[in-house]
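Asks: Just to be clear, the model below is a prediction. Sequence and coordinates:
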Amino acid sequence: MDNLVELFCAVDDFCHQFILQWETQLITDGTRKRKRSSAMSFGERMTIMISFHQSNHRDFKNFYIGLVQRYWTEYFPTLISYTRFINTMSELIVPMCAYFETVKGKPTGISFVDSTSLKVCHNIRIPRNKVFAKTGKRGKGTMGWFFGFKLHLLINHQGEILALNISPGNTNDRTPIPDLCRNLTGKLYADKGYIGNKLTEKLKRSDIDLVTTVRKNMKRKVISAFDRAMLSKRYIIETVNGQLKNISQIEHSRHRSEAGFMLNVISGIVAYCVKKQKPRIKISKSELETMAV
């Protein structure tokens, strides 16, 4: 349980600094409302959410009732019921997003971008979906049509997540790129879905060199051997997407609210960020220096 204690200490230290500043900046409408505080702190509840996405459990209910309430009571002495925990989960979205900003990676000069689908229901149940009827959209990816959202991910060559964006499923992959690359410089590698002269020129003005593969009906571009090697290793971001879906469980069809969906996604991403072993590309210092020339 050393990892659990270590995770709680890091999360709780962050919460002690963030929560007070956050609550003082909240805007109210002037009416007095009853606010029932939870017996568990923000740090405890965030630790449980992150731990769920690090475990092998497929649904949160079995994780909370079968593991947390049976074996972790000594670590969480003021543990609340499962129903009460679910009712307070929406409070964790903003702190979890803020915590992501502290655990995300830093630019290394070599970045990869890609998008992946976040399906919220099976295709045959699209007409009956009420939770995401107004926000989810139909989109098409490499695996066919889906209903839900897209996760746009930006990572460095060490497998660390630099930025992310969640958009409706019908969003063009190129649309969120300028916002994702706001604090980025260097090489950005992507697939042919990101080809576009306007996007390339816009990124170039921000000192970002967009390198993509080419379509079959396009002329081959002359690129350096280093860029060709990095394009061949673009599978790293697909590996990250696979771990987010299969290990961190950021995609499932059991959501009962939009708030639950958002917390599930960001908690799973934070769980990946705090993981020590990540997929990475080994690049020597001499290769990095060659790229900079």
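Replies: Okay, I see it. Residues are numbered from 1 along each chain as shown.
Asks: switch to C-alpha atoms for all contacts and neighbour counts from now on
Replies: Noted.
Asks: which ones are touching the spatially closest residue to residue 58 that is not a sequence neighbour?
Replies: Among residues not flanking residue 58 along the chain, residue 249 sits closest, at 7.2 Å (Cα to Cα, 6 or more residues apart in numbering). Listed by Cα atoms under 8 Å, 6 or more residues apart in numbering, the contact set of residue 249 reads 53, 58, 264, 268.
Asks: Out of those, which end up buried?
Replies: The neighbour-count criterion (16 or more other Cα atoms under 10 Å) marks 53, 264, 268 among the contacts of residue 249 as buried.
Asks: Against residue 248, how distant is the last one?
Replies: Distance from residue 268 to residue 248, counting by Cα to Cα, to the nearest Å: 5 Å.
Asks: now the first one
Replies: When distance is defined by Cα to Cα, residue 53 is 5 Å away from residue 248.
Asks: just residue 171 next, same as before
Replies: 24 Å.
Asks: Comparing these two, which shows the higher neighbour count?
Replies: residue 248 (27 against 16; other Cα atoms under 10 Å).
Asks: that's a strand at that one, yeah?
Replies: No. With DSSP: H, G, I helix; E, B strand; the rest coil as the criterion, residue 248 is located in coil rather than a strand.
Asks: is it true that it touches residue 266?
Replies: No. Between residue 248 and residue 266 there is no contact under Cα atoms under 8 Å: 10.1 Å.
Asks: Report the set of residues contacting both of the two.
Replies: Counting by Cα under 8 Å, 6+ apart, nothing touches both residue 248 and residue 266.
Asks: picking up where we left off before, common neighbours of residue 53 and residue 248, please.
Replies: 268, 271.
Asks: Please, where are all the helices along this structure?
Replies: 2-24, 42-54, 60-63, 69-71, 82-87, 93-103, 177-180, 197-204, 225-232, 235-246, 258-273, 285-292 (DSSP state H).
Asks: second one coming, line it up with the first:
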Amino acid sequence: MLRDKITEFFVELDDFCNEFSSQLKHVPVLESSPVKSRNRHGKLSDSEMMSIYLLFHYGQFTNFKHFYTQYVCKHLGDLFPNLISYVRFNARQERILLPLMLYLKYKGLGKSRGINYIDSTLLRVCHIKREKQHRVFKGVASKGKSTMGWFFGFKLHLIVNDRGELLSFYLTKGNVDDRNIDVMSAMTKDIFGKLFGDRGYISKALAELLFQDGIQLITKIRKNMKQQNLSDVDAILLRKRALVESVNDELKNICKIEHTRHRSVKGFLVNLISGLTAYCFFPKKPSLNITPIETNQLCLWAA
């Protein structure tokens, strides 16, 4: 099964990398740097490296070093005849960051269907007690607080549709509020219809801003707030907000986008983007049994 999946990854990514390379040739070159650098092809192509990363994040392994040295090198040598050492592989990982991000942006993300869910999840980079002595993300990550307590790291903001497909994502420092206007504006550019969130997104100014763009923000209410005038369908969909939490759970526990062993910021980004991309290849995602019909209403399917 894994061998079939690696073939699927490689075919898809190799086609994209070839297209990306052809488009890159037409980009005008800026002033050349005084520092000379070699621009030769490596033994292991970018599409092969990206395929290996996606296979790791597909959910069968938890430690990348053990995965590469004990599984890829020993059992996938016929699929990757030009494998390099683990140290060299890590040294070259930053070169695949840009093509991975572009693939996720233009090929991996889904499309809004009018029913959208938003949530944020924390990404710890170290234990909170080691915050002051942490060096890798010093000046980059920050201290924040969630319902689970204090943490040091980042926040990943996600919007998914009713099929569990990623629509947009945004990475911020840990102390950035979920209702940040700049973050919400950037994430909802291609979103329409209804956007369901938890109490952390309660904001009159945010709701009015999104309404101007054709998006209705629907959130749970606090105990001291007046009851909302929601339709039966909206009330049901609001109770299904656990969908986006299930997506966050799969990203962390299956795709392993969070761990505290990073040795560089670029390595953290490669791990995050490849995990999000691997999730897009999942054949079965958390979803709701609903479908829009021609009357712009919602028809609930039988469970």
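Replies: Received the coordinates, thanks. Since the model is a prediction, treat every value here as computed from it, not as a measurement.
Asks: And the TM-score between these chains?
Replies: The TM-score (TM-score structural alignment, normalised by the length of structure 1) is 0.96; 292 aligned residues with a Cα RMSD of 1.6 Å.
Asks: Quickly list what's touching both of residue 268 and residue 248 of structure 1.
Replies: 53, 54.
Asks: Would you mind finding the match for residue 182 of structure 1 in structure 2?
Replies: Correspondence of residue 182 of structure 1 to structure 2, assessed by TM-score structural alignment: residue 189.
Asks: Any idea how many residues pack against its match?
Replies: There are 11 residues near residue 189 of structure 2, going by other Cα under 10 Å.
Asks: try the one 3 residues further on
Replies: Counted with other Cα under 10 Å, the burial measure for residue 192 of structure 2 works out to 19 neighbours.
Asks: again with residue 179 of structure 1
Replies: 12.
Asks: Roughly how far does it sit from residue 85 of structure 1?
Replies: For residue 179 of structure 1, the distance to residue 85 of structure 1 - Cα to Cα - is 34 Å.
Asks: What sits closest to the equivalent of residue 46 of structure 2 over in structure 1 if chain neighbours are left out?
Replies: Correspondence of residue 46 of structure 2 to structure 1, assessed by TM-score structural alignment: residue 42. Distances taken as Cα to Cα, 6+ apart put residue 15 closest to residue 42 of structure 1, at 6.7 Å, once the chain neighbours are dropped.
Asks: That neighbour contacts residue 43, doesn't it?
Replies: Yes. The criterion here is Cα under 8 Å, and residue 15 of structure 1 meets it with residue 43 at 6.0 Å.
Asks: still on that earlier bit, so who does the match of residue 182 of structure 1 touch?
Replies: Counting by Cα under 8 Å, 6+ apart, there are no residues that residue 189 of structure 2 touches.
Asks: and it, how far is that from residue 182 of structure 2?
Replies: 11 Å.
Asks: now swap in residue 250 of structure 2 and tell me
Replies: 27 Å.
Asks: who's more crowded, these two?
Replies: Neighbour count, other Cα under 10 Å: between residue 250 of structure 2 and residue 182, residue 250 has more, with 17 against 8.
Asks: What's the match for that one in structure 1?
Replies: Match for residue 250 of structure 2 (TM-score structural alignment): residue 243.
Asks: Please report how far that match lies from residue 268 of structure 1.
Replies: On the measure of Cα to Cα, residue 243 of structure 1 and residue 268 of structure 1 end up 10 Å apart.
Asks: likewise residue 79 of structure 1?
Replies: Residue 79 of structure 1 is 22 Å from residue 268 of structure 1, by Cα to Cα.
Asks: so what's residue 75 of structure 2 up against?
Replies: No contacts exist for residue 75 of structure 2 under Cα under 8 Å, 6+ apart.
Asks: What's it aligned with over in structure 1?
Replies: In structure 1, residue 75 of structure 2 lands on residue 71 (TM-score structural alignment).
Asks: Then residue 211 of structure 2?
Replies: Aligned partner of residue 211 of structure 2 by TM-score structural alignment: residue 204.
Asks: so what's the aligned partner of residue 9 of structure 2 in structure 1 closest to, chain neighbours aside?
Replies: Counting by TM-score structural alignment, residue 9 of structure 2 corresponds to residue 7 in structure 1. The spatial neighbour of residue 7 of structure 1 that comes closest, neighbours along the chain excluded (Cα to Cα, 6+ apart), is residue 47 at 6.7 Å.
Asks: Same question for residue 213 of structure 2.
Replies: residue 192 (7.9 Å).
Asks: and if you look at residue 145 of structure 2?
Replies: residue 151 (6.1 Å).
Asks: so what corresponds to that neighbour in structure 1?
Replies: So residue 151 of structure 2 corresponds to residue 146, using TM-score structural alignment.
Asks: tally of neighbours for its match?
Replies: Neighbours of residue 146 of structure 1 using other Cα under 10 Å come to 22.
Asks: check contacts around it.
Replies: Residue 146 of structure 1 neighbours (Cα under 8 Å, 6+ apart): 117, 119, 122, 123, 138, 139, 140, 169.
Asks: For residue 30 of structure 1, see how far away it is.
Replies: For residue 146 of structure 1 relative to residue 30 of structure 1 (Cα to Cα), the value is 43 Å.
Asks: Equivalent analysis for residue 230 of structure 1, please.
Replies: Taking Cα to Cα, one finds residue 230 of structure 1 at 55 Å from residue 30 of structure 1.
Asks: Mind checking which of those two has more residues around it?
Replies: Neighbours were counted for residue 230 of structure 1 and for residue 30 using other Cα under 10 Å; residue 230 has more, 21 against 6.
Asks: Leaving out sequence neighbours, find the closest residue to that one.
Replies: In space, residue 230 of structure 1 is closest to residue 189, 7.4 Å off (Cα to Cα, 6+ apart).
Asks: wait, that neighbour sits on residue 109?
Replies: No. Applying Cα under 8 Å as the test, residue 189 of structure 1 and residue 109 come out as separate, 10.8 Å apart.
Asks: So residue 222 of structure 1 versus residue 193 of structure 1, what's the distance?
Replies: Counting by Cα to Cα, the gap from residue 222 of structure 1 to residue 193 of structure 1 is 19 Å.
Asks: which of the two has more neighbours?
Replies: residue 193 (15 against 8).
Asks: List only buried entries from the contacts of residue 146 of structure 1.
Replies: 117, 119, 138, 139, 169.
Asks: What's residue 284 of structure 2 aligned with over in structure 1?
Replies: By TM-score structural alignment, residue 284 of structure 2 lines up with residue 277.
Asks: how close does its match sit to residue 95 of structure 1?
Replies: In terms of Cα to Cα, residue 277 of structure 1 sits 24 Å off from residue 95 of structure 1.
Asks: If you count surrounding residues, which of these two has more?
Replies: More crowded of residue 277 of structure 1 and residue 95, by other Cα under 10 Å: residue 95, with 18 against 10.
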